[in-house]
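> Just the structure for this:
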Amino acid sequence: MKHLPKHLRPRWRYLAVGIKAWPDADLDRRSFQRSVWFAAQNLLGDAGSADADLSLLSFEFGDGEGEALVRARRGHAERARAALACIDEVNGDPVGVFVRGISGTVRGCEEKYLGRRRELSGERSVVFADAERAAVERDGLIDVRLDGAFAGATELDFE
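Sure thing, here's the model as predicted:
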């Protein structure tokens, strides 16, 4: 099947959602998605809910706190925010749902509002085991390439 031209593809907005509940609450992706659809249908009606097309892209929950990434059609972000504000329970467990922010890309939404920073890495040359070798540095950790494999090292290994 052929892809639509870029100007005909649907455009999306991504909502970063924070979730708070009691520590013993049992929430999963499926039940939260169902609650999102139910809230949108009750607030916006069948046609409005279909237009907003809310769907859950990612979901994490544990120990009473969680976060989710919800996708909505462009132009319906404020309606989606209102529908999410209507969620007060999931599977009978009381929850608090709040929108942290809205972005035009998944990556931007994750980095800016969900705290999932891009991993910074860089290549450099180091002296390891009496030879100069290529290494990849990520968040203070250094992986040195040794004959097709990597060895983990720290800054202290090079001094």
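> Please make it C-alpha for all contacts and neighbour counts, starting now.
Fine.
> buried ones in the lengthiest helix in the chain?
If you go by DSSP state H, the chain has its longest helix at helix 29-52. Within helix 29-52, the residues that qualify as buried are 32-33, 35-41, 43-44, 49, 52, counting by 16 or more other CA atoms under 10 Å.
> I'd like the structure of this one too, to check against the first:
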Amino acid sequence: MKHLPKHLRPRWRYLAVGIEAWPDADLTRRGFQRAVWYAAGNLIGDTGSADADLKLLTFRFADGEGEAVVRVRHGHVDEARAAIACVSGVDGDPVGIHVRGISGTVRACEERYMGRAGGNYEQRDVAFGDAESTAVVRGDAYDVRTEAGLVGAAAFDIE
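Okay, the predicted model is just below:
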């Protein structure tokens, strides 16, 4: 079977997606892909979702931070961005997701927008709410472990 001529092949755009969750969250590639498909189906319907053809190409997640590359058809970038923004949880873990950028090739997408997952973090003891607790520190964001679970805090909340 011969390949299609270039002008008849489908055109794609690649979305670089940043993922943030609690440090003890366990996100998988399959769970993230399912969450994106489910959000797209709910937002733009089954036919719109099939036409946009969102597909997860790369996925990395560790220690509360991750990134992914999502492929989408050329004319459906706005719908894909909206569907990705609707993802609020993956496999029962709450997540924060943002689109870092859009590119025409996977290589350009990875070179421009990727490479920050699994970044600098450290664990330290902090004073929070009149008690000594441990916290995972990423930049100026603190994830403090309390009796009720993890609590997000900023540097000025910590003593």
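> mean shift between the longest helix of structure 1 and structure 2?
Superposing on structure 2 places helix 29-52 of structure 1 at an average distance of 0.4 Å from its equivalents, by mean CA distance after the TM-score superposition for structure 1.
> Just the residues contacting the following helix or strand past that helix, thanks.
The first helix or strand that comes after helix 29-52 of structure 1 along the chain, using DSSP states H and E, is strand 55-62. Strand 55-62 of structure 1 is contacted from outside by 19, 23, 27-29, 33, 66-72, using CA atoms under 8 Å, 6 or more residues apart in numbering.
> how big's the offset between strand 55-62 of structure 1 and structure 2?
Looks like 0.2 Å for strand 55-62 of structure 1 (mean CA distance after the TM-score superposition for structure 1).
> what angle separates the following helix or strand past that strand from strand 55-62?
Sequence-wise, the next helix or strand downstream of strand 55-62 of structure 1 (DSSP H and E) is strand 65-73. Using axes from the mean of the first three to the mean of the last three CA atoms, to 10 degrees, the inter-axis angle of strand 65-73 of structure 1 relative to strand 55-62 is 180 degrees.
> all helices in structure 2, in order from the N-terminus.
29-52, 77-85, 106-113.
> mind checking which of the ones you listed is nearest residue 92 of structure 2?
Set against residue 92 of structure 2 and scored by CA to CA, those come closest in helix 29-52, at 9.7 Å.
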